[in-house]
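S.K.: Quick one, what's the 3D model for this:
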Amino acid sequence: MLVHNHGVEVYKISFIFPNQDKYDGECTRTLEGSLERNGYGVHTTPSGIIYKGNWNNDKMNGLGRLEHPSGAVYEGEFKDNMFHGIGTYIFPNGAKYTGQFNENKLEGQGEFTDTQGLEWDGRFHYTAAPGLKLKLEM
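M.R.: Model (predicted):
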């Protein structure tokens, strides 16, 4: 299917890569004539990783959701295939972090809910969180 978007032809494709990854979604043609993932699409791998979201220049860019078979889920902003911006990461053990990410690292203001359901907030730098405070609902 062909859709016109600001003079750019957007194709809806279903494509299986040589490694058996599958992409269903929108793409555009580069000047060289190859197809590039651009727009909204769903990418799945044989191992069970699923990404649903926005693509730009053949990379995960913009808002999306990435699910791993381990149970880990990231939902939020992506930049060039990395968690970057504001997002929520749920760990396989059920713990959850919501806040700022910088190139796949937890960095900046955030909130962490541990496996016991206790909420902590503070500034995160990589995975260390100096000055983390327990957030109690009174």
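S.K.: okay, CA-based contacts and neighbour counts for the rest of this
M.R.: Noted.
S.K.: so how far is stretch 57-77 from its chain's centroid?
M.R.: How far stretch 57-77 lies from its chain's middle: 2 Å, per CA atoms, centre = their mean, to the nearest Å.
S.K.: Tell me the buried residues in that stretch?
M.R.: Buried residues in stretch 57-77, counted by 16 or more other CA atoms under 10 Å: 58-68, 72-77.
S.K.: With stretch 11-19 instead?
M.R.: In terms of neighbour count (16+ other CA under 10 Å), stretch 11-19 has its buried residues at 11-13.
S.K.: So which of those belong to helices?
M.R.: In helices, judged by DSSP state H, none of the buried residues of stretch 11-19 are found.
S.K.: JSON lines please, covering the residues you listed and showing distance to residue 48.
M.R.: Compiled in JSON lines, these are given as follows (distance: CA to CA, whole Å):
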{"residue": "11", "distance to residue 48": "25"}
{"residue": "12", "distance to residue 48": "22"}
{"residue": "13", "distance to residue 48": "20"}
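S.K.: Here is the second sequence; please produce its structure so I can put it next to the first one:
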Amino acid sequence: MPVVKKRRTREPLWHERDSKAQKHGLRHTVYAVNGDRYTGEWQDNLKHGKGTQIWKSTGAIYSGDWKFGKRDGYGSYSIPDPVTKQYKKVYTGWWENDQKCGYGLKIYPNGERYEGEWSAGLRSGWGRMYYQDGSIYEGQWLLDKPSGQGMLRLPNENRYEGGWKNGKKHGPGKFFYLDKGQLLEGIWASNVPKCGIVTDFNKDEAPAPPQYPIPKIELADPDGVLSEAQAMFDDSQNE
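M.R.: Next up is the predicted model:
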């Protein structure tokens, strides 16, 4: 019986070309249809490892870590100055799933600066914010706003220490009027002090102390009133 030799079939040419086109491990530069450019490492045809992306429409540049096609790890994001065209860093820090996440530093267009923790692209956790007017907030953040415990120091060195909610003073707190040498200790609700006790605080060293002394308190138990207000505030928070 004659021996029939099986003919070896060759894969289609397009299979071979497709296999060679797969980007894996090595550094490649790839241009998108819209003109965006990426130069860096790949895995399974996705940006993975170290790489730099340039967006043609804005000129923005991201340089850092990638994971399966998304910014993930440590990296910096820069944009060109509209006047000088020179690049300036907008954010330097950690990323996760293409969003700011972890510790990072962001510089805003008006010169304000935030350094601290992020979550899903928003300021969340502990952080310090330097505002354009010279004020500084340091404390807890939630969903891009001061929330929790924090301190706000004003340009004249007066400061508030206490609770915050949705970016506003809220809850028990202390306001140090260093320019007047007085201290207000009380309870705030949406930036408004609802009740409290005002006392002198280093009045002799204050640059602009009030002309008249604080009137004598007529309440028999001011501390008790403050405690009662605190209890009412706690009850309202739990509703």
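S.K.: Let me see the TM-score of these two.
M.R.: Remark: TM-score between the superposed chains equals 0.81 [TM-score structural alignment, normalised by the length of structure 1]; 128 aligned residues with a CA RMSD of 2.4 Å.
S.K.: where exactly do the strands run in structure 1?
M.R.: 2-5, 8-16, 22-29, 35-44, 50-56, 59-67, 73-79, 82-90, 96-102, 105-113, 119-125, 133-135 (DSSP state E).
S.K.: any idea what residue 44 of structure 1 aligns with in structure 2?
M.R.: Residue pairing (TM-score structural alignment): residue 44 of structure 1 is matched to residue 78 of structure 2.
S.K.: same check, this time on residue 86 of structure 1
M.R.: Under the alignment (TM-score structural alignment), residue 86 of structure 1 pairs with residue 126 of structure 2.
S.K.: ok, now which ones touch the residue lying closest to that match once chain neighbours are set aside?
M.R.: Using CA to CA, 6 or more residues apart in numbering and skipping the chain neighbours, the partner closest in space to residue 126 of structure 2 is residue 140 (4.6 Å). By CA atoms under 8 Å, 6 or more residues apart in numbering, the contact set of residue 140 of structure 2 is 124-127, 146-150.
S.K.: Same check on residue 136 of structure 2?
M.R.: Applying CA under 8 Å, 6+ apart, we find residue 136 of structure 2 in contact with 128-130, 152-154.
S.K.: Try it again at 6 Å.
M.R.: 129-130, 152-153 (CA atoms under 6 Å, 6 or more residues apart in numbering).
S.K.: can you check residue 22 of structure 1 too?
M.R.: Residues counted as contacts of residue 22 of structure 1 (CA under 6 Å, 6+ apart) are 15-16, 43-44.
S.K.: again, only this time at 8 Å
M.R.: Contacts of residue 22 of structure 1 (CA under 8 Å, 6+ apart): 14-16, 43-45.
S.K.: Neighbour count and distance to residue 176 of structure 2 added to the contacts of residue 140 of structure 2, as CSV?
M.R.: Output for these, formatted as CSV (neighbours: other CA atoms under 10 Å; distance: CA to CA, whole Å):
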residue, neighbour count, distance to residue 176 of structure 2
124, 22, 26
125, 20, 25
126, 20, 22
127, 21, 22
146, 29, 19
147, 22, 20
148, 20, 19
149, 20, 16
150, 21, 14
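S.K.: Report how many residues lie close to residue 3 of structure 1.
M.R.: When neighbours are counted by other CA atoms under 10 Å, residue 3 of structure 1 registers 13.
S.K.: ok, so what distance separates the residue nearest in space to the middle of structure 2 from residue 131 of structure 2?
M.R.: Residue closest to the mean C-alpha point of structure 2, counted by CA atoms, centre = their mean, is residue 123 at 2.8 Å. Residue 123 of structure 2 sits 15 Å away from residue 131 of structure 2, going by CA to CA, to the nearest Å.
S.K.: Make sure residue 98 of structure 2 is actually in contact with residue 68.
M.R.: No. Using CA atoms under 8 Å as the test, residue 98 of structure 2 is too far from residue 68 to be in contact (10.3 Å).
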